[in-house]
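Student: Predicted model and sequence below, questions to follow.
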Amino acid sequence: MTFYPILKKDEDALCLNHISYFNSKLCHFIINNVSSIEELKKNITPLLKQFNLKKTTLFSEKLNSFNAKKTTSFMEKNSIKLLTLNNPEYPPLLKEISFPPPILFYKGNIKCLTKHCLGVVGPRKASPYGIRVAELFTQECSQAFSIVSGFARGIDYTAHKTCVKNNKETIAVMGVGLDKYYPYSHHTLANEIIESKGLLLSEFPLFIEPSPFHFPLRNRIISGLSKGIIVCEAKTKSGSLITVQHAIDQNREVFAVPGSIFDSNSEGTLHLIQQGAKCTLHPNDIFEEFQMPPHSITTHNTLPLIEKVTQEALTPDESSILSILSKPMHIDSIIAQTSLPMTKVLHSLTCLELKNCIIKNEGNIFTKNHHAL
């Protein structure tokens, strides 16, 4: 195992993280060429010129203004710990990726990292179908894997919450420092993850504001920790596909769960299947790929991702709307053909979508979901 002298002292590691977290190549350049922060301060100008870093003045200011005591004090009070490339507990799979984060902050059960990990990803604005996929695959795969996701709304939240409900380990890879939660509404979830022996993980320094570029950086860690990634659903332009690209670059398996060809939320997963991702209909497909014994609770060849809806489960207004949806239809046409008030149509469409009877597409176009009827 390579030993990096600059990471030996926590204060030096924290300072290095503060000044270079945004550029993993720069961070690795420093740990391979400098043995301490004091040495870096003495040789800052020639080193940065060698790396061709242009904003040397700003870099020097950050280097000299860093307050290690403020950070270490907060970490001690809030049970936040440091994990560096020098630590034997650093995840071996993550160490394999190009320019792995030399410094990680964590809170919770670090033993989650010793199990096989599986990433679960999908959109923030997930459909009821995507939520159902995330729940079922997480519930069953968490029997054998630590489930990794990104703590965002939608699929990420569902994956973490499902693990919490079943008292299984989950790893939340944060897009912010561990002094805050993003989104803040998930602060209760963070506590639940720790209470259920899960782990919060971040490469970002404490006391910095969230930034859009943090989240693609976070995604490479989600895939880097994982043997494979399950894509529950994704549009053609989706943050989930950034994680997928990282997974491909890192030689990880990609499992795509198919959805309706009429649903824009499934366009990305269907395209992945066309490009060679494993078409995944059941958790056992994942266990088979890794030559693991089945851990799945269900024994059917496919999961009941969509439960059949009987006529008795529908209101008269819902039945009226379904009767005219022989083809994709705009909401204005639905209102005109059913002669129902707009408020009733909106309410019924929402209920039908929750029952998986219809699929809402872009532009307020609705399609009947024949699999549920």
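Tutor: It's in.

Student: contacts and neighbour counts: CA atoms only from here.
Tutor: OK.

Student: just so I have it, where are all the strands in the chain?
Tutor: 81-84, 103-108, 117-121, 146-149, 170-173, 199-202, 228-231, 253-256, 278-279, 329-330, 358-361, 365-368 (DSSP state E).

Student: Any idea which of these gets closest to Thr56?
Tutor: The stretch from the strands of the chain with the least distance to Thr56 (C-alpha to C-alpha) is strand 103-108; that distance is 22.2 Å.

Student: Let's have the strands of the chain in CSV, adding mean neighbour count.
Tutor: Output for these, formatted as CSV (neighbours: other C-alpha atoms under 10 Å):
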stretch, mean neighbour count
strand 81-84, 19
strand 103-108, 22
strand 117-121, 29
strand 146-149, 29
strand 170-173, 28
strand 199-202, 24
strand 228-231, 28
strand 253-256, 25
strand 278-279, 18
strand 329-330, 17
strand 358-361, 22
strand 365-368, 21
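
Student: Including distance to Leu136, could these go into CSV?
Tutor: As requested, these are arranged in CSV below (distance: least, C-alpha to C-alpha, whole Å):
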stretch, distance to Leu136
strand 81-84, 32
strand 103-108, 25
strand 117-121, 11
strand 146-149, 13
strand 170-173, 15
strand 199-202, 21
strand 228-231, 12
strand 253-256, 14
strand 278-279, 16
strand 329-330, 31
strand 358-361, 20
strand 365-368, 23
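
Student: Among the ones you listed, which comes closest to Cys351?
Tutor: Closest approach to Cys351 among those is made by strand 358-361 (9.3 Å; C-alpha to C-alpha).

Student: and His295, what does it touch?
Tutor: His295 is in contact with Glu140, Cys141, Gln143, Ala144, Asn284, Phe287, counting by C-alpha atoms under 8 Å, 6 or more residues apart in numbering.

Student: Now the fifth one. Nearest residue, chain neighbours left out?
Tutor: For Asn284, the nearest residue in space outside its immediate sequence neighbours is Pro294; the separation is 5.8 Å by C-alpha to C-alpha, 6 or more residues apart in numbering.

Student: here comes the other one, which I'd like you to weigh against the first:
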Amino acid sequence: MMADKFLIALTQIEGLGPVTLKKLLDLFGSAEAVFRASVFDLREKGVPLKIIELLRDRERLNPDTLVQEIKNEGIETIGFNDLAYPLLLKEIYAPPLVLYWRGNPGFFNKKPVLAAVGSRKISAYAKWVMPEILDSVIKSGVVIVSGLAWGVDGLAHELTLKNNGLAIGVLGSGLAWDNFFPLSNLKLAQEILEKGGLLISEFPPLVPAQPFNFPRRNRIIAGLSEAVLVVEASQKSGALITAACALNENREVMAVPQNVNGANAAGVNRLIKEGARVVTQATDILEFFNIVQAPANPQVQTAAPVSLLAEEKSVYQALSLAPLHIDKIAENCRLEAALVNAVLVKLEVKGLAQNIGNQNYIKL
């Protein structure tokens, strides 16, 4: 599958964005007509001088050469007007007019689709809560989209593969293997393809990762999805850009609540304040997609088991899904820290609590 070679060339003109290019295509009727239009033709159609100057870049572009370079990398393309182009993505403002892809194009329009995004500096809490929430979602047939970055993105893809799910990775670089970013997730990307998944980029194969590429990538992640789940995010996290894109395109935004003192809490908790759907278990997501299925993992107990001793019940009830430091737990249940420490050991043995590091505990 290969998009129109003239459209591929036009999308590689620096400064010519998808909105402007779409207007030119509508004005001239085809990508070839835009590519071949003379300065006189452009002026006669009322094209602004600034755009005419940008279009001078056509002189350095050979459409046939570009297509051959793409084929040499084993990459395929799809154009905005192709029937297989993702319908959800087509609905957004400024959709990419050309997508580069590897893998299974049958995913382009498969539903339901959930984006799972979050911090690159993943916390121990996120490592624990993501499988608790996503395993059942993935097993229910929900396609998982993420950005193949470090941290939450990478774990979302790993969980998808582990549960034999359907994975789509969206890159902020070109799809040439020599340019892949981040290199540490190259093996993960190749495993996505081996297991029938899909890799997508808006960028030509040899484009390296640049900071300004990632907001563009994030709009594609949101655009491909019916809902975006933010697992954790600081105030400046790129995951919040994805959430903002989702809101702008009338997609559902979901968020996993965090410990208010956590480094990756501020952004996600702000989303919840602003009305994001709170997700604490798989059924919160499955209900949105109208999937009636019991989660694979049992729901977390909210009441203390009756077999616990008084101080064990007190400590257990002071715990939550969000990590709490032992000092905070002691404060909450009004017991000495030494006693709380001993009780927590007993609760761990009973499978009711977990030490996730640095004396932080969560309820199981």
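Tutor: Everything's here; your move. Please read these numbers as outputs of a predicted model, since none were measured by experiment.

Student: OK, contacts around the residue nearest to Asn284 of the first structure?
Tutor: Asn284, Phe287, Glu288.

Student: Report the separation between the last one and Thr280 of the first structure.
Tutor: Read it as Glu288 of the first structure. Using C-alpha to C-alpha, to the nearest Å, Glu288 of the first structure is found at 11 Å from Thr280 of the first structure.

Student: The two: which is more packed in?
Tutor: Counted by other C-alpha atoms under 10 Å, Glu288 of the first structure and Thr280 do not tie: Thr280 has more neighbours, with 19 against 11.

Student: For Lys23 of the second structure, the count of nearby residues, please.
Tutor: Residues contacting Lys23 of the second structure under the criterion other C-alpha under 10 Å number 12.

Student: just to revisit the earlier point, sort out which of the contacts of His295 of the first structure are in helices and list them.
Tutor: When helices are assigned by DSSP state H, the members of the contacts of His295 of the first structure inside them are Glu140, Cys141, Asn284, Phe287.

Student: for the contacts of His295 of the first structure, which one is nearest Asn251 of the first structure?
Tutor: Nearest member of those to Asn251 of the first structure, counting by C-alpha to C-alpha, is Phe287, at 17.5 Å.

Student: surely the closest one meets Pro293?
Tutor: Yes. Under the criterion of C-alpha atoms under 8 Å, Phe287 of the first structure is in contact with Pro293, at a separation of 6.4 Å.

Student: The two: which is more packed in?
Tutor: Neighbours were tallied for Phe287 of the first structure and for Pro293 using other C-alpha under 10 Å; the higher tally belongs to Phe287 (16 against 10).

Student: Now do the same contact list for the more buried one.
Tutor: The neighbourhood of Phe287 of the first structure, defined by C-alpha under 8 Å, 6+ apart, consists of Pro293, Pro294, His295.

Student: How about Leu347 of the second structure?
Tutor: Leu347 of the second structure makes contacts with Glu312, Tyr316, Ala353, as judged by C-alpha under 8 Å, 6+ apart.

Student: what range in the first structure matches the host helix or strand of it?
Tutor: Counting by DSSP states H and E, the secondary-structure element that holds Leu347 of the second structure is helix 337-349. No residues of the first structure are matched to helix 337-349 of the second structure when aligned by TM-score structural alignment.

Student: Count the residues that sit near the counterpart of Ala159 of the first structure in the second structure.
Tutor: Ala159 of the first structure maps onto Ala156 of the second structure when the alignment is built from TM-score structural alignment. By the other C-alpha under 10 Å criterion, the neighbourhood of Ala156 of the second structure contains 29 residues.

Student: again, but for the one 4 residues further on
Tutor: When neighbours are defined as other C-alpha under 10 Å, Thr160 of the second structure has 26 of them.

Student: mind listing the helices in the stretch 1-150 of the second structure by residue range?
Tutor: Assigned helices in the stretch 1-150 of the second structure, in chain order: 5-10, 18-28, 31-36, 39-44, 49-55, 63-72, 87-90, 124-139 (criterion: DSSP state H, counting those that start in this stretch).

Student: Can you give me the stretch of the first structure that the shortest one aligns onto?
Tutor: It refers to helix 87-90 of the second structure. Equivalent residues of helix 87-90 of the second structure are located at 92-95 in the first structure, counting by TM-score structural alignment.

Student: Following superposition onto the second structure, what is the mean distance for the matching stretch?
Tutor: With mean C-alpha distance after the TM-score superposition for the first structure, stretch 92-95 of the first structure departs from the second structure by a mean of 1.1 Å once superposed.

Student: Touching that stretch from outside, list them.
Tutor: Contacts of stretch 92-95 of the first structure with the rest of the structure, by C-alpha under 8 Å, 6+ apart, involve Leu85, Pro100, Ile221, Gly224, Leu225, Ser226, Lys227.
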